[in-house]
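got a structure for you, letters missing:
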């Protein structure tokens, strides 16, 4: 029997007053694995009110960095003790392979460890620019942080926000995606076993139009951090203008992967496959546009298509599966519609393009790895984020054209360059307008490095010291070393 999930408010697990529950499905087989509450506006406001009161009490915000670090390490330890369960839940709820879910769970625990360690580092600046005036620059927590996370990395995206927000000394309200709340519930069960004061952390499940909107609009929320689509990001920015709260947005992408003639072909093909088909293409930073120089275009396409056809798609609990399910039927239909449009626009469908309903996958939401070749920049499949296992391969002549095509997008999240000429690779990657970039690699990153994009891919950064800054205010404190009357009006 599917578990009925509960809200976590003021340190207690509570039922929503709204009797309506949402079925949470395993996208590999449509099995109902849980039933999630749909919190009301009033319940969301109550959680915000409690979070504000808890912040103002100083029970957490007044603790020393070392004391906060100790609690973050407790959370990390609890997660490490439960890595297998976290990975299993993530696989069942999101549809990704167990290998990917295990990696996410380990990275999530490491994120708490990283921010705990960061709190042990001295911070702040002091200087004397004016005679007898000593100035200090200090960082302080903002207050209540509203954290809204997507469905593609339910566990990791939650932790990317929770860890720095708590490290900074804030109270938090986490809203997981409606269809993938299961691992967030487990994380809060583990948080509940630590020394985090009651009322600091809250988990409120429900719709974006109710819970998300309430968080974004609330005058008692001081910062809102959102990861998701560019359209929803715009709505959150508009809703946040009431009290001019700080907004951090990590949004969509249509990232270019540039392959030059002199690239190591085997390496380029391998990373280009990983760049789009990892996570079934449901990754904001996916290399969904592959730009290949004309001298190796045909050879690259032939090798790429052959390998794409060989990717084993299947349920996440099958160890032989290399690519898992699409997160929901609705999103699967959206991807299939883009594939239909791509064919209609004249793109050459080199492989894939269909839903898989065989070998025990009849009920699941599976799509073949799909490759379009000979595309042009005006096509929808090249311009719009599909967020699925669909890649478009485009030809270019020289450096200048590669950069022009790469930057011909409203997005600017990620990008890569493959070339054995390091000087050329650096020239080009410096010109790619994106926040997360690689040379001769794709998707490799670490918690120490800032994550975020240019243009309509968002505002602000996650991870690293930059991620901590997103949840802190910067204050100057000026100390008069020789206090005496200023006599300004004499």
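Here it is on my side, so go on. Here the structure is a predicted model, which means the values were calculated and not measured. Residues are numbered from 1 along each chain as shown.

going forward, measure contacts and count neighbours with C-alpha atoms only.
Will do.

Quick one: the strands in the stretch 251-400 of the chain, in order.
Assigned by DSSP state E, counting those that start in this stretch, the strands in the stretch 251-400 of the chain fall at 256-259, 289-293, 348-351, 355-356, 366-367, 370-373, 390-396.

what do you get for the stretch 101-250 of the chain?
So, for the stretch 101-250 of the chain - with DSSP E, counting those that start in this stretch - the strands run 125-130, 133-141, 144-148, 171-175, 201-203, 223-227, 246-250.

Any idea which of those gets closest to residue 24?
If you check each of these against residue 24 by CA to CA, strand 171-175 wins as the nearest, at 15.3 Å.

still on that earlier bit, pick the most buried one from the strands of the stretch 251-400 of the chain.
Counting by mean count of other CA atoms under 10 Å, strand 256-259 has the highest mean neighbour count of these, with a mean of 32.

Does anything pack onto that one? Which helices or strands?
Here strand 256-259 touches strand 289-293, helix 399-407, strand 414-418, going by 3 or more CA pairs under 8 Å, 6 or more residues apart in numbering; DSSP states H and E.

Next SSE downstream of the longest one?
Meaning helix 399-407. strand 411-412 (DSSP states H and E).

Tell me which other helices or strands that following strand touches.
Here strand 411-412 touches strand 454-455, going by 3+ CA pairs under 8 Å, 6+ apart.

what about versus this one:
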């Protein structure tokens, strides 16, 4: 179903430039980028990009602000983070609009800002809680302290499809741990992140504690190689991660990497097939037009219900309302750019040419009144060979493979036959099976009868080529703390 209402908002109110040391910088050494709104192909304006000079300035500003931040009492730091959570909540509608402008996510799904508020409130609670412990020492009565301290200035590199999710999952615990943050959003999606930086200053965080530096490769490389950066948290693709690890090795800077996925969604015969079809449609090609590392892009279906499920699944996919992402009734929007449109259509054409599976719905660019935007029909291939590139390579678009399996062991084998291991999904009404299968799946997060729904209480991260390190939970906080052992002689 297609909606053609044009609710595209005017661009002049969008934040631009860089945000360093509490100030906006509209000119920089990294050049500029013309931001194109994916829904219409029209320009949202030109933004400045950070080069090495601005990265130097941001790191220096962060160092100064971090010392000031740690001079505050724990109570004051906690309360400021709660104030920031309140401010984010109060600007929720504004952030939702900025998310739509950033990368065309439908406003009905632009809920990433809610995560920022939740993560800030959660991790604010850790500020005044013990971060260390004491331990006896063998053969001695010495006082042995194990402390956890902030790194100092950390670099956070966010992908275009989730700058506010990364602000939630990374900036919140980094600040709670006592660090300053140099945050690099993609040039494709800078607006919400820039507004978040402004809000940090408005509520009273030290100027420079959070610096926002949209950049291309030059600025990102300067950030990773900077001697003043004590840790890097990167979210994105494996190819870029390899470059970051190589660059970070120059200063032996530690890196956390949350990378891509080709997640299996296993539908057993005992599942509620109507609910499973709706969930699979949403978590597969619909949410963010499949442009998510959490996308369940391989749907594994038990052969006894395969035909029944496929009919329900395709029906749910085709019923999704497509159109202008500013229309509240729309759930399926454009992909992020013209380049990605061509790339995804190339994947579809290759799958058809190589007979990797049967194309049962979608597969084309959407025309008509949406022709100027970057819209691709939500696409489903059935009877896919799990060994094919269609099933093994992350598409990062609205393309899903449906694969048949015989029994539980076969499902586990196919699900684990992937270089990735970020998420896995299980649809079943058998609790014993859910426990048994989840423990055999090679993935960092297992979601049973529900969508991927990250929370500040739960650690999130991948196995295999889906990365290492965690966000969320105590594990996520500890990623931004380093351990120091202090031993006091008592003899």
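Now that the structure is in, tell me what you want to look at. On a predicted model such as this, the values are computed, not experimentally measured, just so you know.

With distance to residue 106 of the first structure as added columns, please give the strands of the stretch 251-400 of the first structure in TSV.
Formatted as TSV, those follow (distance: least, CA to CA, whole Å):
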stretch	distance to residue 106 of the first structure
strand 256-259	27
strand 289-293	29
strand 348-351	34
strand 355-356	30
strand 366-367	26
strand 370-373	30
strand 390-396	28
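
Of all those, which one is nearest residue 26 of the first structure?
Among those, the nearest to residue 26 of the first structure by CA to CA is strand 366-367 (12.0 Å).

That closest one corresponds to what range in the second structure?
On the second structure, the counterpart of strand 366-367 of the first structure by TM-score structural alignment is residues 375-376.

Stretch 450-460 of the first structure now?
Mapped onto the second structure using TM-score structural alignment, stretch 450-460 of the first structure spans residues 459-469.

ends of the matching stretch, how far apart?
9 Å (CA to CA, to the nearest Å).

Show me what counts as buried in it.
Neighbour-count burial for stretch 459-469 of the second structure flags 459-469 (criterion: 16 or more other CA atoms under 10 Å).

Quick one, which of the helices and strands packed on strand 256-259 of the first structure gets closest to residue 137 of the first structure.
strand 414-418 (32.8 Å).

what's the mean distance for the helix or strand just after the closest one versus the second structure?
Proceeding N to C from strand 414-418 of the first structure, the next assigned helix or strand is helix 422-431, under DSSP H and E. For helix 422-431 of the first structure, the mean deviation from the second structure after alignment is 1.2 Å (mean CA distance after the TM-score superposition for the first structure).

Now tabulate the strands of the stretch 101-250 of the first structure in TSV and tack on distance to residue 293 of the first structure.
TSV is the format used below for the strands of the stretch 101-250 of the first structure (distance: least, CA to CA, whole Å):
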stretch	distance to residue 293 of the first structure
strand 125-130	49
strand 133-141	48
strand 144-148	40
strand 171-175	44
strand 201-203	49
strand 223-227	33
strand 246-250	30
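
Reformat those strands as JSON lines; add mean neighbour count.
Shown next, in JSON lines, are these (neighbours: other CA atoms under 10 Å):
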{"stretch": "strand 125-130", "mean neighbour count": "11"}
{"stretch": "strand 133-141", "mean neighbour count": "16"}
{"stretch": "strand 144-148", "mean neighbour count": "28"}
{"stretch": "strand 171-175", "mean neighbour count": "27"}
{"stretch": "strand 201-203", "mean neighbour count": "26"}
{"stretch": "strand 223-227", "mean neighbour count": "26"}
{"stretch": "strand 246-250", "mean neighbour count": "24"}
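
Can you list the helices and strands that the helix of greatest length in the first structure packs against?
Ordering each helix of the first structure by length in residues (DSSP state H) puts helix 98-118 first. Helix 98-118 of the first structure sits against helix 65-81, helix 83-94, helix 154-167, with contacts defined as 3+ CA pairs under 8 Å, 6+ apart.

show me the contacts for the most centrally placed residue in the second structure.
Geometric centre of the second structure, nearest residue: residue 162, 4.5 Å, by CA atoms, centre = their mean. The contact partners of residue 162 of the second structure, taken as CA atoms under 8 Å, 6 or more residues apart in numbering, are residue 112.

likewise the one 4 residues further on?
For residue 166 of the second structure, the contacting residues are 158, 235, taking CA under 8 Å, 6+ apart as the criterion.

wait, doesn't residue 218 of the second structure sit right on residue 53?
No. Proximity of residue 218 of the second structure to residue 53 does not meet the contact threshold set by CA atoms under 8 Å, at 10.7 Å.

Kindly state which of the helices and strands packed on strand 256-259 of the first structure is positioned closest to residue 351 of the first structure.
Closest approach to residue 351 of the first structure among these is made by strand 289-293 (15.2 Å; CA to CA).

The closest one: how far from the chain's middle?
Distance of strand 289-293 of the first structure from the chain centroid (CA atoms, centre = their mean, to the nearest Å) equals 25 Å.

just stretch 340-354 of the second structure next, same as before
Centroid separation for stretch 340-354 of the second structure versus its chain: 24 Å, with CA atoms, centre = their mean.

In the first structure, which residues correspond to that stretch?
Aligned by TM-score structural alignment, stretch 340-354 of the second structure falls on residues 331-345 of the first structure.

So what touches the matching stretch?
326, 349, 353-355, 365-367, 372, 379-381, 386-388, 390.

Widest-spaced pair of those residues?
365 and 379 (25.7 Å).

The two: which has the busier surroundings?
Ranked by neighbour count (other CA atoms under 10 Å), residue 365 of the first structure and residue 379 place residue 365 first, with 27 against 16.

and the gap between the more buried one and residue 30 of the first structure?
According to CA to CA, residue 365 of the first structure stands 8 Å off from residue 30 of the first structure.

Likewise for residue 115 of the first structure?
Where residue 30 of the first structure is concerned, residue 115 of the first structure sits at a distance of 37 Å (CA to CA).

can you check residue 77 of the first structure too?
33 Å.

ok, longest helix in the second structure?
helix 52-71.
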